[in-house]
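K.L.:
I would like to see how this sequence folds:
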Amino acid sequence: MNAITRSQVYVLDQDEALDFYVGKLGLEVSTDQDLGFMRWLTVRVPGDPGREILLEKPGPPALDPATAEQVRELLTKGALGGYLFMTTDDAHRTYADLVAKGVDVTDEPTDRPYGIDFGIRDPFGNRIRVGQMH
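P.N.:
Coordinates of the predicted model:
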């Protein structure tokens, strides 16, 4: 193995996910394709074609209907969010920008041994750490 190219988080509404990840976080759509059995929707940091985030609705082909319903219930309760880790050149500026856009902040920028980071949450409970690394 030589690279991680794709990560995945579950979302309940892919259009709402696009509004958040593209409209608020500033990512760009990499792929938005109807495969018939699912919508393959990925986003990425602009200019970084090597890594994508799959914004996947719980359902086929990965999950049978009963399991998909359980996943949706856990997401709705905030009990099943995934984690994403992103970096920025200026944590305080990024934090202020995201607050102004109404992003759900879980903790404010804090100095840590590795840099400055803070937490946000997407509309589906997925947790995101944003860090300015030393």
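
K.L.:
alpha carbons only for contacts and neighbour counts from here, please
P.N.:
Noted.

K.L.:
so which residues of the protein form strands?
P.N.:
Taking DSSP state E, the strands of the chain run over residues 6-10, 28-34, 39-44, 52-56, 83-87, 104-112, 115-121, 127-133.

K.L.:
residue 5: neighbouring residues, count only.
P.N.:
Under the neighbour criterion other CA atoms under 10 Å, residue 5 is assigned a count of 10.

K.L.:
of all the strands of the chain, which one comes closest to residue 75?
P.N.:
Within those, the stretch nearest residue 75 is strand 6-10; the backing value is 8.0 Å (CA to CA).

K.L.:
who does the closest one touch, helix- and strand-wise?
P.N.:
Contacts defined by 3 or more CA pairs under 8 Å, 6 or more residues apart in numbering; DSSP states H and E place strand 6-10 against strand 52-56.

K.L.:
the strand it packs on to strand 39-44, inter-axis angle?
P.N.:
150 degrees (axes from the mean of the first three to the mean of the last three CA atoms, to 10 degrees).

K.L.:
in terms of secondary structure, what does strand 52-56 contact?
P.N.:
Counting contacts by 3+ CA pairs under 8 Å, 6+ apart, the secondary-structure elements packed against strand 52-56 are strand 6-10, helix 14-18, strand 39-44.

K.L.:
let's see this one next to it:
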Amino acid sequence: MKIHLTSVFVDDQEKALRFYTDVLGFVTKHDVPLGADRWLTVVSPEDPDGTELLLEPSGHPAVRPYRTALAQDGIPAASFAVDDVRAEFDRLRERGVRFTQEPLETGPVTTAVFDDTCGNLIQIVHSK
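P.N.:
Predicted coordinates:
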């Protein structure tokens, strides 16, 4: 068994698509109209057949309190592996990404957390 799909709730799918592709560097895998919303997934260009990230509309009433609680407590909605957190932190900050946690080493793991502009905190991580 392996993870095929995971999701983050987003306020605006088009805005999220631009952020996740133009800023973070993911590529669109599926973009299927579903009425007012879309089945919209992105993947890593390094693993185009790997785990998909669904940019899921946040319209369900349970989403707002859930995301608000996570953000208020500083809990990331997702975690992305990178080769070098400090290098990725610098690259993303140059692209205007706002970090809520600068790179932090905790033993063999380094993390940083940023705001995805779509209602989520996202963690980047690498292990030694």
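
K.L.:
report the TM-score for the pair.
P.N.:
Put the two chains on top of each other and the TM-score (TM-score structural alignment, normalised by the length of the second structure) is 0.84; 123 aligned residues with a CA RMSD of 2.1 Å.

K.L.:
who's in contact with stretch 13-31 of the first structure?
P.N.:
Where contact means CA atoms under 8 Å, 6 or more residues apart in numbering, the residues beyond stretch 13-31 of the first structure that reach it are 11, 40-46, 49, 52, 55-57, 98, 101, 103, 122-123.

K.L.:
tell me the buried residues within these.
P.N.:
For the contacts of stretch 13-31 of the first structure, burial is judged from neighbour counts taken by 16 or more other CA atoms under 10 Å, and it is met by 11, 40-45, 52, 55-57, 98, 103, 122-123.

K.L.:
pull the number of nearby residues for the nearest residue to residue 76 of the first structure once chain neighbours are set aside.
P.N.:
In this structure, residue 76 of the first structure finds its nearest non-sequential neighbour in residue 124, 6.9 Å apart by CA to CA, 6 or more residues apart in numbering. Here the number of neighbours of residue 124 of the first structure (other CA under 10 Å) works out to 21.

K.L.:
now which residue in the second structure aligns to residue 124 of the first structure?
P.N.:
Using TM-score structural alignment to pair residues, one finds that residue 124 of the first structure aligns to residue 118 in the second structure.

K.L.:
now do the same contact list for its match.
P.N.:
For residue 118 of the second structure, the contacting residues are 9-12, 15-16, by CA under 8 Å, 6+ apart.

K.L.:
now do residue 99 of the second structure
P.N.:
Residue 99 of the second structure makes contacts with 93, 112-115, as judged by CA under 8 Å, 6+ apart.

K.L.:
for it, give its distance to residue 53 of the second structure.
P.N.:
In this structure, residue 99 of the second structure lies at 21 Å from residue 53 of the second structure, with CA to CA, to the nearest Å as the measure.

K.L.:
with residue 4 of the second structure instead?
P.N.:
9 Å.

K.L.:
same check, this time on residue 65 of the second structure
P.N.:
Distance from residue 65 of the second structure to residue 53 of the second structure, counting by CA to CA: 21 Å.

K.L.:
just give me the neighbour total for the residue nearest to residue 8 of the first structure when sequence neighbours are not counted.
P.N.:
The shortest distance from residue 8 of the first structure to any residue that is not its chain neighbour, by CA to CA, 6+ apart, is 4.5 Å, and that residue is residue 54. Using other CA under 10 Å, residue 54 of the first structure has 20 other residues around it.

K.L.:
again, but for residue 86 of the first structure
P.N.:
Based on other CA under 10 Å, the number of other residues close to residue 86 of the first structure is 11.

K.L.:
could you do residue 121 of the first structure as well?
P.N.:
When neighbours are defined as other CA under 10 Å, residue 121 of the first structure has 19 of them.

K.L.:
ok, it - contacts?
P.N.:
If a contact means CA under 8 Å, 6+ apart, then residue 121 of the first structure has 103-106, 127-128 as its contacts.

K.L.:
which of these does the second structure keep?
P.N.:
With the contact criterion set to both residues aligned by TM-score structural alignment, their matches' CA atoms under 8 Å, the contacts of residue 121 of the first structure that also touch in the second structure are 103-106, 127-128.
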